[in-house]
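Colleague: I would like to see how this sequence folds:
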Amino acid sequence: MRVSMSQIRNRKVEQAGSPSLTVQIIAGNTGGQPRRFTREFTVGRDPACEVVVDHPLVSRIHLKIEYEHGRWWVVDTESTNGTYVGTTRMDRVAVDGELELHLGRNGPRLRLTAQETSAAEQDTIPEGVPSETYYRERYFGEGDIEGMSERTRIIRRAFSEIRQKQKQWGWIAGGCGLLLLLLTLGYMYYYQSQIERLTFLAKDTFYRLKSLELELAALDVENLSPEAQARRARLQLAYGELEQTYNRFMETLGIYEQNLSEEDRLIFRVARIFGECELTMPPDFVQEVKHYIRRWQSTDRLEKAIRRALRHNYHTRTTRIMLKHHLPPQYFYLALQESDFKPRAGPKTRVGIAKGHWQFIPRTAAKYGLRIGPLVELRRYDPRDERYDFDKACDAAARYIKDLYQTEAQASGLLVIACYNWGEERILPLLQQMPADPRERNFWQLLQKYKIPRETYDYVMYIVSAAVIGENPRLFGFDFDNPLATALAQAGESLPSPSGK
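Modeller: This next block holds a predicted model:
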């Protein structure tokens, strides 16, 4: 379709339809020469105004007249003497048809007349005021224009090519953005699925380790047959390889490197030492341990007990005996919680009086080979009662812990600690109702399925938190060093790394 320039200009007139405004200064009964405006202008005494009125009542810029929302408006620009329509001072007034106003009370009079401009009047673009629509249609519109010059044709063709390229690049950019988004989402899904898969495999590996521990514990007896010895050797080899696999999973998942504080790392490590999986700990476990650490920090009980143990070399003796029974020496803190390393007698209970550093009741002490003294019914020290012999009682405690660990507790150290406190006759029936599988029988499952006494819960958490502090006492503000580090060094052992290796 061919479009003439006259049609373009007429299209502008049809769309705009804006009126012109005639301004005339009235002096007495005589009027000045009218002037016509089609856009905003100012009136005032300043020579820069489009309408200059040199009169003492007129401000430098007295008012402005603007076209807005289809009407002409007179706006007083905070003039000194004001703008009046009749006797009313006005700040803003519309010009509907004809309007007379005074610049100041009884000052110079203006007559404003709003008129609709005709098509003929607007057919010509005012000199020095080019039409934006005109140029837009001429150089950037669609189709050809009658009488179009070669220069205009070149401009229109160039603009058309640019617009086409912009569309093409727009589609390319949009496609690339969509592809990048899809790739990002795909990678995130793949990464998350890999993390979930690795986590599942790590948990499975951990509990396979626990099952192997139980099998090895069953073979940890004297006078094994050659076949049993060979089986134990194979299991030990498999256990070592499986442990390395689990440690690699921990490294890949970054469990000990994911912005953990040193305190958090120690809590994870102690949980692992006591036979719990880092990946299955409740989300609030770390904060709960820190709560009990603050309890230890609020008293000197821990520091006094450790210094008492150091004086009597209990830390070295406990480490040696626990390692002999293939148990972590951190059970040292169980004796601390029981007695503060004081050879005392506990209160009288329905099952007898607990005595010694490991607080054995008579029945359990006798079961594990300790001689009970004649003062069994009295809360007094009895030198003939082997519960007061630290080494014999510690060895009995290690055998008792080992039996619990490899049977009812299913290799869960925290369950062992809970059993030691609550008593076999109370907790073992509950454990026997749980599946004989380390995945389903551990301290976390016990807390979920049964209500245990607050005393037993505190007992477990005090021992865990004391073991955490013991790994690096000065980190937690205590004035002593790790009591087990020296004992392990003397035994030819070393502390595990943060990743449990």
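Colleague: going forward, measure contacts between C-alpha atoms and count neighbours the same way
Modeller: Will do.
Colleague: against residue 243, how distant is residue 198?
Modeller: Using CA to CA, to the nearest Å, residue 198 is found at 15 Å from residue 243.
Colleague: do residue 179 as well
Modeller: Taken as CA to CA, the span from residue 179 to residue 243 is 42 Å.
Colleague: the more surrounded of those two?
Modeller: Shown here are residue 179 and residue 243; by other CA atoms under 10 Å, residue 243 has more neighbours (18 against 12).
Colleague: ok, the more buried one - contacts?
Modeller: Counting by CA atoms under 8 Å, 6 or more residues apart in numbering, residue 243 makes contact with 206, 209.
Colleague: which helix or strand contains it?
Modeller: helix 226-253 (DSSP states H and E).
Colleague: quick one: buried residues of that helix?
Modeller: For helix 226-253, a neighbour-count test (16 or more other CA atoms under 10 Å) marks 232, 235-236, 239, 242-243, 245-247, 249-250, 253 as buried.
Colleague: one more, so I can put them side by side:
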Amino acid sequence: MTHEMANPLSEAVVRSPGIEVYAFGPIRVDVARHIVLRDGQPIALAPKTFELLLILVRSGGRALSRQELVAKLWADTFVEEANLSFQISTLRRVLGMGAELWIETVPKVGYRFTPEVTREAPTPATPPPARMLPGEGDETTPAPTLLTPDGISTRRRWMSASEWRKGTRFRALHVLASLCAALAVGLVALGMVYDRERQRSQDLRQLAAETFFQTRELDADLARLRRSGASSNTLVRSSYRLTKLEESYDRYLELIGTYAGKTQAERSVMRMARRLGESELDVSPGFHALAMQYVEEWRADAPLLRAALDRAREGNLLELVYKALDERGLPRELALIPLQESDFDIAWVGARRPRGISKGMWGFIPDLATRYGLALGPLHNAPIYDALDERHDPVRSTDAAVSHLADLYSSPAAASGLLVIAAYNYGPGNVINKLNELPDDPRDRNFWNFYRHKWMSDEALDYVMSVFAAALICEDPALFDIPIERP
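Modeller: Alright, predicted model coming up:
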């Protein structure tokens, strides 16, 4: 009777509760040996990324908050959430196809690990084959023999010319082959360095984007906190965190070289987009040229622009608007909306439209004015100035307009000043309804998507670009050679 001997190594693995091997899809994770395999091929993971993977596979499919993951990965150490985003991005990339579905982003919460995970025994290491001397264990292998050649002369002789040439040619070919081999090795090394630097640049760009989107979300949260009357301590903490995130974002931009090689005008456009809530990393092709086109239009109307800004200064209108915007934490560039609406003319009266006649320097239509507490005058249906209509009152109308802007700023417009400007002109419903159709992700809910996909009317785009170009000019009139005094 024959007896099969059990594999003691396999039995030890199965019985040992301390050995963990997890499997999902084509991935196997051997905890004890710190090995991750995909289809049997090893995947290189940094220690922190490996630790994150273990937390996810052990989570049992529940949603893990960002705060919980940060606390587990960096216990007793303060780090920004952008570090977690970077680790998630890295893990998705190295796990390969399917990782985007495995590591699900849960909006406003964190992440969920979705695949079914099984726990199994690790593959035992295969012992190396015993080394044998030639002839051992194989009767067909002949034993080595030593051959002593006969007839070799020990007498020195001179080489012939042909032999010398052959030897020289051989040495030259040998040197050439060595040089080619060294060149090939150098090119491979250079390629590896290039790939590593390219991957580093991509990782930094991803980290910068994640950091920017966090600033967008926090900026919108701050607007909501101010609107709800949150305590000063809460506002100070959130503002401090926002400042630190913006500093990190600036460092990433510097490392990536986002502004390198740009003209001064291009840098001005990128900085203005940033101040109005959009990332410099995603500036749409053609946007700079379009902005310069509107700068040229303002240059052609330089006397009108100068007169409007003088009117605003003389009536202390800019100071009034700046103060209201500052109190609500809104970008000062929004103070140029009355420039586009009325040239800062408090007596301005618009044309009759289906929703009524807009009046005042903010161009309020009747229903929006009453919604924000402005009293309409007896002549609100007549296209003439009405001293009893509060839309012509600069203080009351500014308070109402900035309240409206703050509401837009804390809506799904997601802290984008450019989308807020679009909503002010195009109507909140037209912008916000479209935003609600998009994923709850700032990568999708931004002005660049509206611009690229033409999700706003030509009139609304013209309005936004006019305000944007005016903000560029007022920021640095000398750069654009327009003779106005900086407001």
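Colleague: between the buried residues of helix 226-253 of structure 1, which is nearest residue 488 of structure 1?
Modeller: residue 243 (21.0 Å; CA to CA).
Colleague: that closest one matches what in structure 2?
Modeller: Counting by TM-score structural alignment, residue 243 of structure 1 corresponds to residue 246 in structure 2.
Colleague: grab the nearest non-local neighbour of residue 347 of structure 1.
Modeller: Computed as CA to CA, 6 or more residues apart in numbering, the closest residue to residue 347 of structure 1 that is not its neighbour in sequence is residue 353, at 6.0 Å.
Colleague: how many neighbours does the alignment partner in structure 1 of residue 264 of structure 2 have?
Modeller: Following TM-score structural alignment, the counterpart assigned to residue 264 of structure 2 within structure 1 is residue 262. Residue 262 of structure 1: 13 surrounding residues under other CA under 10 Å.
Colleague: please report how far residue 262 of structure 1 lies from residue 468 of structure 1.
Modeller: 11 Å.
Colleague: now do residue 307 of structure 1
Modeller: Relative to residue 468 of structure 1, and taking CA to CA, residue 307 of structure 1 is found at 17 Å.
Colleague: for these two, indicate the residue with more neighbours.
Modeller: residue 468 (25 against 14).
Colleague: which SSE is that one in?
Modeller: helix 454-471.
Colleague: how far off helix 454-471 does the very next helix or strand once past that helix point, in degrees?
Modeller: Per DSSP H and E, the first helix or strand lying C-terminal to helix 454-471 of structure 1 is helix 483-490. Counting by axes from the mean of the first three to the mean of the last three CA atoms, to 10 degrees, helix 483-490 of structure 1 points 60 degrees away from the direction of helix 454-471.
Colleague: counting contacts, what elements does helix 483-490 of structure 1 pack onto?
Modeller: helix 314-324 (3 or more CA pairs under 8 Å, 6 or more residues apart in numbering; DSSP states H and E).
Colleague: matching residues in structure 2 for the helix it packs on?
Modeller: By TM-score structural alignment, helix 314-324 of structure 1 lines up with residues 317-327 in structure 2.
Colleague: after superposition, how close is that stretch to structure 1?
Modeller: Here stretch 317-327 of structure 2, set against structure 1 after superposition, deviates by a mean of 2.0 Å using mean CA distance after the TM-score superposition for structure 1.
Colleague: how far off centre is that stretch?
Modeller: 31 Å (CA atoms, centre = their mean, to the nearest Å).
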